[in-house]
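1. I would like to see how this sequence folds:
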Amino acid sequence: MKTFFKSLKFRLLVALCIILFALFYGFGYIVVHTLETSYKASLEASLFTVLKDIKHDFAEDPDKELALDETQDEFDIPVLFSQVVAYDSMSNIPNIIKRSSDLKDQSLPIEPIIVQQIFDNPNEIVFTIRRDPNNPEHKIYMGTIFLAQKEFQMLFLQCALPYDKHTPQIQDIKETLWAGLLTLLFIILGLAYMLISKSLANVLHVTNVAKTLYGETKHSIIPKSHIAYEIDDLIETFNTLLGELQHAYAQVQQFGQNASHELKTPLTIIKGEIDVGLRKERTPKEYVQILEKVGKEVSTLHEIIEKILFLSSTTKNDLKKHFHELYMDEVLLEAIEEKRSLAEQKHIKLTIETLEPQNLRGNASLLKIAIANLIDNAIKYSPHDSTVHISLMAHELSICDEGIGMSADEIEHIFEQFYRTKQSQESTKGSGLGLAIVKNILDLHDVAINVKSTKEKGTCVKILF
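-> I've put the predicted structure just below:
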């Protein structure tokens, strides 16, 4: 039962039902209220005409007896309650002088408040709703008007018509409105149910298709419905997210495979060296050589693990909170000094051709790591007695070497984790994580990197601020 009430279809239908019922009820209320007001206005107009006519006859001949029943016949009114009242202002006691035959032995009420209102406005008619004197279960619409003043008595004329707010005609209209509007409500809800079911069926189809997809499923998309723009937009958004997830899954999978390979190689070497050392007793010199190889591979492992941890733990938003204004020329000079001893070992010159002041908002330590990695690569893949040309100009830092170079196909993959070109695998030792770290750092700073290279002529890396 709870599932039913949590259903979006049920909630939409209930909301639509409430809104439509409120609108229809409001419309019916306005129609009935308008009819009741019109009916009341017609009664008031009839009473106004009768009262004015009788008063006119009285004004022409005050001594003539008023023919109240003749007035009823004159205006063709089925039921007319009328009476002439003499109100003693000294005793406040009304005296019925004449009454119509419809009143029989009953009388219309003349209350002090009505007398006061007429006293304040003698030329106005006071209209009130009272109980039918012959049938208390029904009401009358009564008008009272001032006729004349005789010594201590005030003469009033009162006429009343039967008044029922819910006349048979109005009651029939109310019943017709209820029947018609409820029928229309059920028809609209039925059509809405079909439309909502059709729309939600497409959403359910998207859900069912999504359930069959997995992270390792390559190039899987949900087909568009071509029925509703909103659903197709949802499907397109989901397909975009799915594509990103599949790409991320492929990267994680590739990262795991490469990481296991890179970590397995030094571990295999370490195990092999230890096994060799344990087969038989060795000389101190041989043990030193074994330990030196093990130490070297441990350093390699340490470097790989540190880089893997850096790539997996850097969070863009957290790091950006600690950004501040820095001078790129100072960061560059520190990175060059850090790598100068490595360059001197290969007799490579680190030449600063241009050094212009450049401000940037970022993290100096991370940018220094990125630039140092690029200089380190330039030194690694350059021959002895060559030059690495470094230039810092407005909005651009370039590091160009005279090394082995790369092909266009290789350039496309150099920023991938653990990727190494065939020549680099043969000529130098590395983990293939340096440029991946560089790319992560530059992306963090919203800085672009461009690489151009020619085989056997060198590589030029440009950082564009």
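2. can we go C-alpha only for contacts and neighbour counts from here?
-> Fine.
3. chain center to stretch 115-135, what's the gap?
-> 61 Å (C-alpha atoms, centre = their mean, to the nearest Å).
4. please enumerate residues in contact with it?
-> Contact with stretch 115-135 is made by 44, 48, 103, 106-108, 114, 137-146, 162, as judged by C-alpha atoms under 8 Å, 6 or more residues apart in numbering.
5. buried ones among those?
-> 44, 48, 103, 107-108, 114, 139-146, 162 (16 or more other C-alpha atoms under 10 Å).
6. out of those, what pair is the most spread apart?
-> Spatial extent of these (C-alpha to C-alpha) is set by the pair Lys139 and Phe146 at 22.9 Å.
7. OK, contacts around the nearest residue to Ile196 once chain neighbours are set aside?
-> With C-alpha to C-alpha, 6 or more residues apart in numbering as the criterion, Ile196 has its nearest non-adjacent residue at 6.6 Å, and that residue is Lys9. Listed by C-alpha under 8 Å, 6+ apart, the contact set of Lys9 reads Tyr193, Ile196, Ser197, Leu200.
8. how far does the helix ranked longest in the chain sit from its chain's centre?
-> For the chain, the longest helix by residue count, based on DSSP state H, is helix 8-60. Here helix 8-60 shows a centroid-to-chain-centroid distance of 42 Å under the convention C-alpha atoms, centre = their mean.
9. do stretch 363-371 as well
-> 40 Å.
10. what's that stretch in contact with?
-> Surrounding stretch 363-371, the residues in contact under the criterion C-alpha under 8 Å, 6+ apart are 322-324, 326, 331-332, 334-335, 437-439, 441-442.
11. now stretch 29-41
-> Counting by C-alpha under 8 Å, 6+ apart, Lys165, His166, Ile170, Ile173, Lys174 sit against stretch 29-41.
12. how many other residues sit next to the second one?
-> Neighbourhood size, His166 [other C-alpha atoms under 10 Å]: 14.
13. this protein: helices as residue ranges?
-> Along the chain, the stretches classed as helices by DSSP H are 2-6, 8-60, 68-74, 112-120, 168-211, 229-279, 284-313, 316-320, 328-345, 364-380, 408-411, 422-427, 434-444.
14. which of the buried ones among the contacts of stretch 115-135 sits closest to Lys64?
-> Phe146 (17.0 Å).
15. wait, that closest one sits on Leu155?
-> Yes - checked against C-alpha atoms under 8 Å, the pair Phe146 and Leu155 is within contact range at 6.3 Å.
16. let's see this one next to it:
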Amino acid sequence: MNQTTTQAIPVPSIFTKALRTLSLRHRIALYYTITTALLIAIVFTILFFMVESTVYKQFDEEINKEVSEILSDAHATTHDFTSFARFKNFIDDKEVNYGNKDHDDKETAKVDTEFIQLMNNSGQVMNKSVNLSRNVLMFYPGLTTPAYFSSSVLGSTVRQIQLPLLNNQGIIKGYLLVAVPLKNAIIVLHDLQNVFLFSFPGIILILFVLTRLIAGRSIRPIEMVIATAEKMTQENLHQRIGLPRHHDELYRLSATINALLDRMHEAFQREKQFTADASHELKTPLAVIKGTLEVLVRKPREQEHYETRIQFCLKELNRMAQLIDQLLMLARYESNRMDPRIEQVKLSLALERVKGRLQPVALEKEILFKVFGTENAFVAADPSMLEIILENILSNAIKYSPPRSMITITMERKSSSLACSITDQGIGIPEEKLNAIFERFYRVDESRNSGTGGFGLGLSIVKKLADLQQIKVSVTSREKIGTTFTLTFPSA
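-> From the prediction side, this is the model:
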């Protein structure tokens, strides 16, 4: 026999799932309303019990006055009780007292005045007020101290006291019970309870609606963020979120997201420019090589012509390889995969090695190098990275210097650093373009067919490698006079 079992879904999981589907506005309103509802319920409960306690306290005081009057009229106290006969003339029930049967047993109790009842220590009624009729007040045997409590007479609530009566030896001989009706007080307390019970749901409902409206206005900037993000594409990265009037957390959130969008837009523009420039720089030599080879295969030529064109193609391929190497270097830097190996490097030796590699290019233009400064200057740097920095700066100086000019290299020690300046006598850089020369593929001569043969990556590599080694790079320039690059090394 197959039995099908069904597993009940826990109520908390259903409630949690429902909460997850609520919007932020409704969750804020719900949490705030639940919290406030608990606080209001606690306040209402405390108020009700405070009022009830105050009412009972007033009735207890009234009962004490009644007890004092009874004891005063009977010329008795609670500590020298001798006989119940003392209270005979002061309790309104002479017909009932001491077995008088003339009292109408059918008379009902009157609950709008106070009630008095005397009992012996065994719980037998010795005397009582006529308005009690056949009813008796609540009695708790064995009490040794005055006690206040609520009871009922003929279905109506009364407040009463049970007062022990002691003889002069301190032995309990009887009890005096006095009660006053609570009808009006019960009505007031009941009305107050109804006001609290019926007003509570209304207050909570109004509170939820108001909280939802306030929460909606408060999170409007978040909705604007969502709307802006949903509309964001490559074509409209320039759009920004409107800032709220109040400088609060939502203002900071909107400002932070706007700053993030600024960085994204800037990065996207850089990548877009990088892609365009890189594709152009690679496309140009490929087109040149393709065109040269196509011309060579059209008809037989002399060996010397073949050698010349093949050398030209090899030169273009070397330029492409150099471009790819530089792009890979920048990619490694931006992916944080380059860790410099800092050690003590003799700056003059690094300069000599770089000058030796660039000397043939400089001789072609009859450019001279002059070095001034400390011969034994040591700096803290990565040797290979330092030579790349020096080679890029010196190669730029050679490219943009006129023939038969001079490049000056000056090393100067300062208080806590060493400065190495490289000055050429070239065409110079316009002042408004100085801040852009360290960007990738940026060249002062915007023509892509510039005769310098550079890619616009050298100074970008210089800046990034210098930053890795905490080397400060600065530049000053005057058009048609020359440019000076200064490397400031930290104290070795």
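17. where does the TM-score land?
-> In this superposition the chains share a TM-score of 0.77, using TM-score structural alignment, normalised by the length of the first structure; 440 aligned residues with a C-alpha RMSD of 4.0 Å.
18. could I get the contacts of stretch 29-41 of the first structure as a markdown table with distance to Arg340 of the first structure?
-> Supplementary listing: these in a markdown table, determined by distance: C-alpha to C-alpha, whole Å:
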| residue | distance to Arg340 of the first structure |
| --- | --- |
| Lys165 | 104 |
| His166 | 104 |
| Ile170 | 103 |
| Ile173 | 100 |
| Lys174 | 98 |
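19. buried members of these into ChimeraX, please.
-> Of those, the buried ones go into a single ChimeraX selection, burial set by 16+ other C-alpha under 10 Å:
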select :165,170,173,174
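20. which one in the first structure is aligned with Lys57 of the second structure?
-> In the first structure, the residue matched to Lys57 of the second structure (TM-score structural alignment) is Ala41.
21. Ala397 of the second structure: neighbour count?
-> Ala397 of the second structure has 27 neighbours, counted by other C-alpha under 10 Å.
22. actually Ser218 of the second structure, sorry about that
-> When neighbours are counted by other C-alpha under 10 Å, Ser218 of the second structure registers 14.
23. can you check Lys150 of the first structure too?
-> The number of residues packed near Lys150 of the first structure is 11, by other C-alpha under 10 Å.
24. ok, now how distant is it from Asp63 of the first structure?
-> 12 Å (C-alpha to C-alpha, to the nearest Å).
25. quick one, what contacts the closest residue to Tyr193 of the first structure other than its chain neighbours?
-> Of all residues not flanking Tyr193 of the first structure in the chain, Leu13 sits nearest, at 7.0 Å (C-alpha to C-alpha, 6+ apart). Leu13 of the first structure makes contact with Leu189, Ala192, Tyr193 under the criterion C-alpha under 8 Å, 6+ apart.
26. export the residues you listed to JSON lines and tack on neighbour count?
-> Shown next, in JSON lines, are those (neighbours: other C-alpha atoms under 10 Å):
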{"residue": "Leu189", "neighbour count": "17"}
{"residue": "Ala192", "neighbour count": "17"}
{"residue": "Tyr193", "neighbour count": "16"}
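27. please point out which of those residues the second structure shares.
-> Contacts from the contacts of Leu13 of the first structure that recur in the second structure, judged by both residues aligned by TM-score structural alignment, their matches' C-alpha atoms under 8 Å, are Leu189, Ala192, Tyr193.
28. go through the contacts of stretch 363-371 of the first structure and say which is closest to Lys307 of the first structure.
-> Ile437 (7.5 Å).
29. and for Ala343 of the first structure, the neighbour number?
-> Residues near Ala343 of the first structure, counting by other C-alpha under 10 Å, number 25.
30. with Ala335 of the first structure as the reference, measure out to it.
-> Note on Ala343 of the first structure: its distance to Ala335 of the first structure, by C-alpha to C-alpha, is 12 Å.
31. again with Gly28 of the first structure
-> Gly28 of the first structure is 83 Å from Ala335 of the first structure, by C-alpha to C-alpha.
32. ok, now Lys139 of the first structure?
-> Taking C-alpha to C-alpha, one finds Lys139 of the first structure at 103 Å from Ala335 of the first structure.
33. again, but for Tyr214 of the first structure
-> Look at Tyr214 of the first structure and Ala335 of the first structure: by C-alpha to C-alpha, they are 45 Å apart.
34. who's more crowded, those two?
-> The neighbour count for Tyr214 of the first structure versus Ala335, taken as other C-alpha under 10 Å, is higher for Ala335 (22 against 13).
35. who touches the closest residue in space to that one that isn't next to it in sequence in this structure?
-> Take Ala335 of the first structure and drop its neighbours on the chain: the residue closest to it by C-alpha to C-alpha, 6+ apart is Ala372, 5.0 Å away. Ala372 of the first structure is in contact with Ala335, Ile336, Glu338, Lys339, counting by C-alpha under 8 Å, 6+ apart.
36. let's see 7 Å
-> Applying C-alpha atoms under 7 Å, 6 or more residues apart in numbering to Ala372 of the first structure gives the contacts Ala335, Ile336, Lys339.
37. possible to save those as JSON lines with distance to Thr283 of the first structure?
-> Formatted as JSON lines, the contacts of Ala372 of the first structure follow (distance: C-alpha to C-alpha, whole Å):
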{"residue": "Ala335", "distance to Thr283 of the first structure": "43"}
{"residue": "Ile336", "distance to Thr283 of the first structure": "43"}
{"residue": "Lys339", "distance to Thr283 of the first structure": "37"}
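38. okay, buried residues for stretch 271-286 of the second structure please.
-> By neighbour count on 16+ other C-alpha under 10 Å, the buried set for stretch 271-286 of the second structure is Phe274, Asp277, Ala278, Glu281, Leu282, Pro285, Leu286.
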